[in-house]
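Trainee: Here's my sequence, what's the structure:
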Amino acid sequence: MCAVTVQTFAQFGQYEPWRHSLVHVQRGGLLLWVTRGQGVLHMHGVRRGFGTNNAVYIPPDHLWAVDFGRQTLGLAVALPRDLSDHFPKTERLLRVQDALAQSELTGLIEDMRREQQQDRPFVGEALAAQSALIGIWLRRQIEALPPQTKPRAAERLARRYATEVARSLGTGINMAEIAAQLEVSPAHLTRVCRDTAGMTASEIQTQPLLHEARKLLVDTKTPVKAIAAQLGFNSAAYFTRFIQHHCGQSPRQLRQAAQHTAKPALSRRG
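Mentor: Below you'll find the model as predicted:
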C-alpha cells in the first residue's frame, strides 16, 4: 500500500512552495483542514476563497493549487489513490460551522497523525481504516448540506476544460485544440477562464506542465531529453527554453539547486 502523509500547513508549504502554488494534477486524494486564517484555491478551473474551519478535498486527477494567507494554520492529509474510494468524486469546499463536527475532524486527523508517527504492527491497516472514517465524515457533511444550485455555464465550461487539461498532460496538445474539442473558440475559453479562475486558459494548461517538469527534474534522475519526450516537447532544446523562461534557470541548474535544498525527513507509512 502507498504512503499516507499527515502534515501541518507549515510543513506542507515551507519547502518548495511551487509544489502547491502552481496549478497541477493531484495524483491521489488530498484533504486540507483549515483551523486558522484564509487563502485562495484553484479548484479544477474555478477560483475559491477559504477561511477558518473550512475543509477542502481534492480528488485524484483534478487540477488544483493553493495560496495560503499569512498565519494560516491547519492540517493536510495526502492519500494514495487506493484509499480515496471512500471520499467524494469531485472537489469540495465545506464551511464547517458545527463545533462538534470541527472537533470530530480534528480528532480523526490527529489520530491518523499519531498512528503515522508510531512504529506499531498493522499500521497500514490502521491508516486505511482511519482514512475511511475521514471519508465518511466528509460525505456526512455533504449529505447535510441544502441542495446545491446548478453551476453557471461558465463554471461548467471551465471544469470541462480543466478535465481535458489534466487528461491530456504530456500529450503535446495545445489550448486551441482543446477549445475545438469543447466546441468553443480559444478567445471565448480564455474569457471564461479569466472569469472563473482569474487565469487565462493558456496559464491553466501551462502550469500543470511546468509543475510536472519540475517534479521530474527534482524528484528523479531521468535525463532531460527523456523528460522532454515524456511531456510532449518536440526537442530537449525547446524544453530547456521552456524551463529557462518560467524558472530563470536551465533544467540542469534547477536540478542542482534542488539537491542543495534541505528538506526534513517525513514519516510515511502505509
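
Trainee: C-alpha from now on. contacts and neighbour counts both.
Mentor: Fine.

Trainee: Now do the helices in the stretch 151-270 of the chain.
Mentor: Applying DSSP state H, counting those that start in this stretch to the stretch 151-270 of the chain gives helices spanning 153-168, 175-181, 186-197, 201-219, 224-230, 236-247, 251-259.

Trainee: and for comparison, fold this next one:
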Amino acid sequence: MSLPPIHVSTLSQWTGGQDWRLTLAHDRPAHLLIWITRGQGRLLLNGTRRGVGTNNAISVPPHTLFALDLGRQSMGQVVVIPDGTDVRLPTGPRQLRLRDNTAISELAALFEVAQREVSHPRPLSQDAMDAHVALMSVWLRRQIAEPEHLPLAMNAAARLSAAFCARVVDHHREGLSMADHAAALDVTPTHLTRACKAATGKTAADLLTERVLYAARVALIETTVPVQDVARHLGFGSAAYFTRFMQQHTGQTPTALRRSAGPEGNTLRRQN
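Mentor: Presented below is the predicted three-dimensional model:
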C-alpha cells in the first residue's frame, strides 16, 4: 500500500483554525517537524511541559503524546512525514531552541522552498518535496548532535509522566481509568497524579481525558460512524455516558458537535 504524500503547511492551515487539534494532548500517526516562526506558548512533549517560542524546532515522532498551546499572534509551519518513508528521522521527541543565525536561516530556506512546491505544483513536485524533506532531516540530525541541544536529564517525576503518556497513547481506547494506569506502572494513583502535575502542569486524569476527547472529536467530525459505535470504540460503557462526557467537555452533545462541523466535516468525511 502506498504511503500518503509528505505535506507542508502553516499551523493554521493544518488545524483548519480549530485550536483543539493542537491544544488537546494527542498523538499522530505521522512524524511531525514543527517550526515556530513567531510568538510563544507551552509545549507538552515526552511527558514534560516547557515553554516554546520563536525559532523553536519541534520533532514529534509517530504515536508520541504532545500538545501545543500558542498565543493568538503566534505563527508556525509544519511538515507531516508519513511513518515508513525512506527519510531518516530522529526516533525520540526533541525541542530545539535555535540561537545560531546560520541554522535558523538554513531551516527557514528549506521551509520556504518546500512551501513553494505546495503553492506552485509542477511535474515531479512530490519527488522534489521528498528531497527537500530529506534535507530537513539532515539539518535536524545535525542540530541534535550539537552540544547545546543535548537533552536534559529527566527527574523521577518526568520519567514517570513520560511512561504514563506512552501508556495513554497505547491504551486510551480501552476505557481504562487513571487508577488502572497507575496500577500498571506500579505506583499509587496519588503518586502518579503528583508526578504528572509536577512535570506537565496537568494531572494524569487530565491527560487521559484530553486524549480520549481528541479521539472522540476526530471520530465525530471526520467520520460517519454512529455515535454509539464511537462510544464503544473508545471504551465507554454506554452511549449515554459518552454523551455526558462530551457535553461536560465541549458543551455539546455528540450529535450536535458532528452537525456543527458543517462543510468541514463533510469534506473530511469524503477524504476518509
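
Trainee: tm score of chain vs chain?
Mentor: Scored against TM-score structural alignment, normalised by the length of structure 1, the superposed chains reach a TM-score of 0.91; 266 aligned residues with a CA RMSD of 2.2 Å.

Trainee: just to revisit the earlier point, distance to W18 of structure 1 added to the helices of the stretch 151-270 of structure 1, as CSV?
Mentor: As requested, those are arranged in CSV below (distance: least, CA to CA, whole Å):
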stretch, distance to W18 of structure 1
helix 153-168, 18
helix 175-181, 23
helix 186-197, 18
helix 201-219, 8
helix 224-230, 19
helix 236-247, 10
helix 251-259, 12
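
Trainee: Make TSV out of the ones you listed and add mean neighbour count and distance to Q14 of structure 1.
Mentor: Shown next, in TSV, are the helices of the stretch 151-270 of structure 1 (neighbours: other CA atoms under 10 Å; distance: least, CA to CA, whole Å):
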stretch	mean neighbour count	distance to Q14 of structure 1
helix 153-168	19	26
helix 175-181	16	32
helix 186-197	19	25
helix 201-219	20	16
helix 224-230	17	26
helix 236-247	15	19
helix 251-259	15	14
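
Trainee: And these: which comes nearest A10 of structure 1?
Mentor: helix 251-259 (19.3 Å; CA to CA).

Trainee: so the closest one matches what in structure 2?
Mentor: Using TM-score structural alignment, helix 251-259 of structure 1 corresponds to residues 254-262 of structure 2.

Trainee: One more: stretch 100-108 of structure 1?
Mentor: The aligned range for stretch 100-108 of structure 1 in structure 2 is 102-110, by TM-score structural alignment.

Trainee: Distance from that stretch to the middle of the chain?
Mentor: Stretch 102-110 of structure 2 sits 23 Å away from the centroid of its parent chain (CA atoms, centre = their mean, to the nearest Å).

Trainee: Tell me the buried residues in it?
Mentor: Across stretch 102-110 of structure 2, burial judged by 16 or more other CA atoms under 10 Å covers 103-104, 107-108, 110.

Trainee: do stretch 28-37 of structure 2 as well
Mentor: Buried-residue list, stretch 28-37 of structure 2, by 16+ other CA under 10 Å: 28, 30-37.

Trainee: Just these: which are in strands?
Mentor: Of the positions in those, 31-37 sit in strands, assigned by DSSP state E.

Trainee: ok, so of the residues you listed, who is nearest L70 of structure 2?
Mentor: Nearest to L70 of structure 2, judged by CA to CA, of those is I36 at 9.5 Å.

Trainee: and the closest one, what does it touch?
Mentor: Contact analysis of I36 of structure 2 by CA atoms under 8 Å, 6 or more residues apart in numbering lists 53-57, 74-77.

Trainee: which of those residues map to contacts in structure 1?
Mentor: Among the contacts of I36 of structure 2, the contacts conserved in structure 1 (both residues aligned by TM-score structural alignment, their matches' CA atoms under 8 Å) are 53-57, 74-77.

Trainee: Most widely separated two among those?
Mentor: Greatest spacing in these, by CA to CA: A57 and S74 (14.0 Å).

Trainee: more crowded one of the two?
Mentor: Between A57 of structure 2 and S74, counting by other CA atoms under 10 Å, A57 is the more crowded of the two (25 against 17).

Trainee: tell me the secondary structure for the more buried one?
Mentor: Taken by DSSP: H, G, I helix; E, B strand; the rest coil, the conformation at A57 of structure 2 corresponds to strand.
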